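> Need coordinates for the following:
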Amino acid sequence: MKVRSTFRILALLIALLIFRSHSVFGRGPRPKKPEVKRKPISAEVQAKRDAEDDLNKRFWIGTGCAFILLPALGCFAGASVARVNPGSDFDAECGLAIGSILAAGPLVLMLGHQPTPPPERFIGKSPEYIVVYTNVYKKRTRQLSRPYTAQGMVIGCVITGGLGILMGQIFENLE
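The predicted structure follows:
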């Protein structure tokens, strides 16, 4: 008896939901939204939006990761060569030096990057607009790239730590 009455109540609720969604209960057509006249967007606002859209997040994460990983990989390579060939003059310090030289590449990318907006965005714009837009675009792009570079550095540290543990295990097993 309870199952039958529960089924009837659920069927009634489902029917009400279906009919309500089809405007049976006299809701009529929805009123149209008033059209809003859009103001021209200022150069600063547009530059900030474009900088956020144009930023290559993966590039900056990869750059930060490479900045940490390259010296560590060089050091690991030096330690590995020194373990495999004890008579050679190559050791972990040489590997660290090579890795540090390799890390100069991402460092140059991070410090020397000068973001420039595409020139087609300036067609029909005044010189004042172009100056303001370019300055804000460069500043905003640099601001946005910092956290992604930091994320990449954290990822690089985690990977380096994992590689260090792995290398330690490998060296223990070799002895």
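
> hey, let's count contacts and neighbours off CA atoms from now on
Noted.

> where do the strands sit along this structure?
Taking DSSP state E, the chain contains no strands at all.

> and the gap between residue 2 and residue 8?
Distance from residue 2 to residue 8, counting by Cα to Cα, to the nearest Å: 10 Å.

> ditto for residue 162
From residue 162 to residue 8 the distance is 61 Å (Cα to Cα).

> Pretty sure residue 154 sits against residue 67.
No - shown here, residue 154 and residue 67 do not form a contact pair, counting by Cα atoms under 8 Å, at 10.5 Å.

> When those two are compared, which one has more neighbours?
Using other Cα atoms under 10 Å as the criterion, residue 154 and residue 67 rank with residue 67 on top: 26 against 16.

> Let's see this one next, to set against the first:
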Amino acid sequence: MKKNSTFHVLTFCMVFLVFSAPFVALAQQFSGEAQAAIDRAKRDAEALTNKRLWFFAGCFGTFFGYLAANTYHSPVPTVALLGKSPEYVAFYTDTYVTKTQQLQSDQALNGCIIGAIVQFGIPLCATAVRYAD
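All right, here's what the predicted structure looks like:
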């Protein structure tokens, strides 16, 4: 009985090792290409995102500017994807969209905070000065 259960445990371990090895090899094969795509996408997102636009959208549009920054997806530059493998394109596209949306959202939130301070702070200071006299 003990021999039989040991056999099943060893068989299960062998099957697991046989079927998991190809996936590890595939993950290692694409890691260099994937990292290159991710790095390039982050660089391009930093360079191509109009941060001033999203800051002023948040500043003047308040909540609606922030909402627009979270819903708008900027188009992926296709020039960077010409002649690349499908895996590279997938990693680049996912990273680019995520990074641009993060940058847009951060800038719009900063603008929204500054806009709220200006919109409510100046009248509040003006009324405080008026009643101080």
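
> Residue 2 and residue 8 of the first structure - which one has more neighbours?
Counting neighbours by other Cα under 10 Å for residue 2 of the first structure and for residue 8 shows that residue 8 has the greater number, 12 against 7.

> show me what contacts residue 114 of the second structure?
Listed by Cα atoms under 8 Å, 6 or more residues apart in numbering, the contact set of residue 114 of the second structure reads residue 59.

> Hmm, I typed the wrong one, I wanted residue 156 of the first structure.
64, 65, 66, 67, 68, 69.

> how about the helices in the first structure?
Under the criterion DSSP state H, helices of the first structure are mapped to 2-21, 43-54, 57-84, 92-112, 127-174.

> Need the winner for burial among the ones you listed.
helix 57-84 (a mean of 21; mean count of other Cα atoms under 10 Å).

> which strands and helices sit next to that helix?
Secondary-structure packing of helix 57-84 of the first structure (3 or more Cα pairs under 8 Å, 6 or more residues apart in numbering; DSSP states H and E): helix 92-112, helix 127-174.

> Show me what the shortest one is packed against.
Other elements packing on helix 92-112 of the first structure under the criterion 3+ Cα pairs under 8 Å, 6+ apart are helix 57-84.

> Just want the angle from the helix it packs on to helix 127-174.
If you take axes from the mean of the first three to the mean of the last three Cα atoms, to 10 degrees, helix 57-84 of the first structure sits at 30 degrees to helix 127-174.

> Counterpart of residue 140 of the first structure over in the second structure?
Matched by TM-score structural alignment, residue 140 of the first structure corresponds to residue 99 in the second structure.

> Check the spacing between the counterpart of residue 82 of the second structure in the first structure and residue 161 of the first structure real quick.
Under the alignment (TM-score structural alignment), residue 82 of the second structure maps onto residue 123 of the first structure. The spacing between residue 123 of the first structure and residue 161 of the first structure, counted by Cα to Cα, is 50 Å.
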